[in-house]
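K.L.:
sequence plus predicted model, see below.
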Amino acid sequence: MDEWIEIGRVDTIPRRGARCVNTPNGKIAVFRTQDDQIFAIDNRCPHRGGPLSEGIVHGASVTCPMHNWVFDLSTGQAQGADEGEVRSYAVNVVDGRIFITPDLMMVAAE
């Protein structure tokens, strides 16, 4: 796991909750589902910029706290009649520790 960056432990995120990770390219929301799956997506809803980390987690989805758009946590795709998406990121969990890829910590080229 040397190429991945540890960002914390699963047990520090409440079930059906989230924590944010600051990266050079913005905040990433890291979610824990009721059954302990871990997902990471952009924290900003494309509709009105709502903080997805403050949304309601249900199953493997999150509902934006501002306008009720629902996003699939594994793909970042809006569900239902809503169109849009947020970027989703690969995560690994090893012995209760959460890791993200190092490319999240690099500044994107303009």
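P.N.:
Happy to help now that I have it.
K.L.:
contacts, neighbours, all on C-alpha from now
P.N.:
Noted.
K.L.:
so residue 97 versus residue 69, what's the distance?
P.N.:
30 Å (CA to CA, to the nearest Å).
K.L.:
burial measure for residue 81, as a count.
P.N.:
By other CA atoms under 10 Å, 8 other residues sit near residue 81.
K.L.:
ok, residue 67 next?
P.N.:
Counted with other CA under 10 Å, residue 67 comes out at 12.
K.L.:
does it belong to a helix or a strand, and which?
P.N.:
Residue 67 is part of no helix or strand, with elements assigned from DSSP states H and E.
K.L.:
all helices for this protein, in order.
P.N.:
In the chain, no helices are defined using DSSP state H.
K.L.:
check it against this one:
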Amino acid sequence: MNNPRVLGPVEQIPFGEGRAFGIDGEQVAVFRLRDGTLRALSAVCPHKGGPIADGTIDQSVVMCPLHQNSFELDTGCSTTGGKPLRTYKVFADESRNIVLIS
């Protein structure tokens, strides 16, 4: 994934939630924080394959909904001692579309 990918309008992700997107055979979780900023991580928990996009988030971490493994939204690092998640660059363009860059 070297090219920017437009994933759709920012409004498809409610504040404080995430959504999973399939991109080139990978699952990417995009989160819209309560302050409106976006973060993107691998969408599959390395512990047991949990859906990271369905996890609970705050301004800095996401918690896997299956086994409460937590990951930093900025770095993908596990706060519970597990393997990290991959991070992606993500932003909203001038048309309020989500743009993902690897």
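P.N.:
Perfect, thanks for sending it. Predicted model only: the values in this text are computed from it and were never measured.
K.L.:
looking at residue 97 and residue 69 of the first structure, which is more packed in?
P.N.:
Neighbours per residue (other CA under 10 Å) separate residue 97 of the first structure from residue 69, with residue 69 holding more: 22 against 14.
K.L.:
find the nearest non-adjacent residue to the more buried one, please.
P.N.:
Computed as CA to CA, 6 or more residues apart in numbering, the closest residue to residue 69 of the first structure that is not its neighbour in sequence is residue 63, at 5.5 Å.
K.L.:
next, count neighbours for the counterpart of that neighbour in the second structure.
P.N.:
Aligned by TM-score structural alignment, residue 63 of the first structure pairs with residue 63 of the second structure. Other residues lying near residue 63 of the second structure total 24 when counted by other CA under 10 Å.
K.L.:
show me what contacts residue 63 of the second structure?
P.N.:
Contact analysis of residue 63 of the second structure by CA atoms under 8 Å, 6 or more residues apart in numbering lists 52, 55-57, 69-71.
K.L.:
mind redoing it with 6 Å?
P.N.:
55-56, 69-70 (CA atoms under 6 Å, 6 or more residues apart in numbering).
K.L.:
quick check: residue 44 of the first structure vs residue 95 of the first structure, distance?
P.N.:
Distance, residue 44 of the first structure to residue 95 of the first structure, by CA to CA: 29 Å.
K.L.:
who's more crowded, those two?
P.N.:
Taking neighbours as other CA under 10 Å, residue 44 of the first structure and residue 95 compare with residue 44 leading, 19 against 7.
K.L.:
from residue 9 of the first structure, how far out is the more buried one?
P.N.:
To residue 9 of the first structure, residue 44 of the first structure is 23 Å away according to CA to CA.
K.L.:
I'd like the distance from stretch 15-28 of the first structure to the chain centre, please.
P.N.:
6 Å (CA atoms, centre = their mean, to the nearest Å).
K.L.:
tell me which residues are up against it.
P.N.:
Residues from elsewhere that reach stretch 15-28 of the first structure (CA under 6 Å, 6+ apart): 29-34, 41-43, 53, 57, 105, 107.
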